[in-house]
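S.K.: Fold the following, please.
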Amino acid sequence: MPPRSSSPRALAVAVWLWVLLPFAYGSYELIRKATQLFTG
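M.R.: From the prediction side, this is the model:
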């Protein structure tokens, strides 16, 4: 069996980052724009 290039843990970290980074950015933008909407 050939060796795998990445471990399952590295793949899991990469997948979580792929999901969480855009989610975090979107949440930040939502809060920023909602703050502008309600404050002025």
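S.K.: only C-alpha atoms for contact and neighbour calcs from this point on.
M.R.: Fine.
S.K.: Quickly note the distance from residue 15 to residue 8.
M.R.: The spacing between residue 15 and residue 8, counted by CA to CA, to the nearest Å, is 10 Å.
S.K.: Repeat that for residue 22.
M.R.: In terms of CA to CA, residue 22 sits 22 Å off from residue 8.
S.K.: Another for comparison:
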Amino acid sequence: MTSADSQQPDAGARRHTGLMVLAWAWVGLPFAYGVYELVQKLAQLFAG
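M.R.: Below is the predicted model:
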């Protein structure tokens, strides 16, 4: 094995990274939307 081979991620590592990105997006996007809605509601509550 050469040093160039050790720097290349294998297919399993790429798949694992892709699943992690998908999992974070699955949770993070609805959470971000909820925080956005919360800020909108708070602005309405205190402004008016």
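S.K.: Please, where are all the helices along the second structure?
M.R.: Remark: helices assigned in the second structure by DSSP state H are 3-7, 11-47.
S.K.: Pipe those helices into JSON lines and attach mean neighbour count per row.
M.R.: Converted to JSON lines, the helices of the second structure look like this (neighbours: other CA atoms under 10 Å):
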{"stretch": "helix 3-7", "mean neighbour count": "8"}
{"stretch": "helix 11-47", "mean neighbour count": "11"}
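S.K.: Residue 17 of the first structure maps to what in the second structure?
M.R.: In the second structure, residue 17 of the first structure lines up with residue 25, judged by TM-score structural alignment.
S.K.: what residues are up against its match?
M.R.: With CA atoms under 8 Å, 6 or more residues apart in numbering as the criterion, no residue contacts residue 25 of the second structure.
S.K.: try it again with 10 Å
M.R.: 19, 31, 32 (CA atoms under 10 Å, 6 or more residues apart in numbering).
S.K.: next one: residue 13 of the first structure
M.R.: Applying CA under 10 Å, 6+ apart to residue 13 of the first structure gives no contacts.
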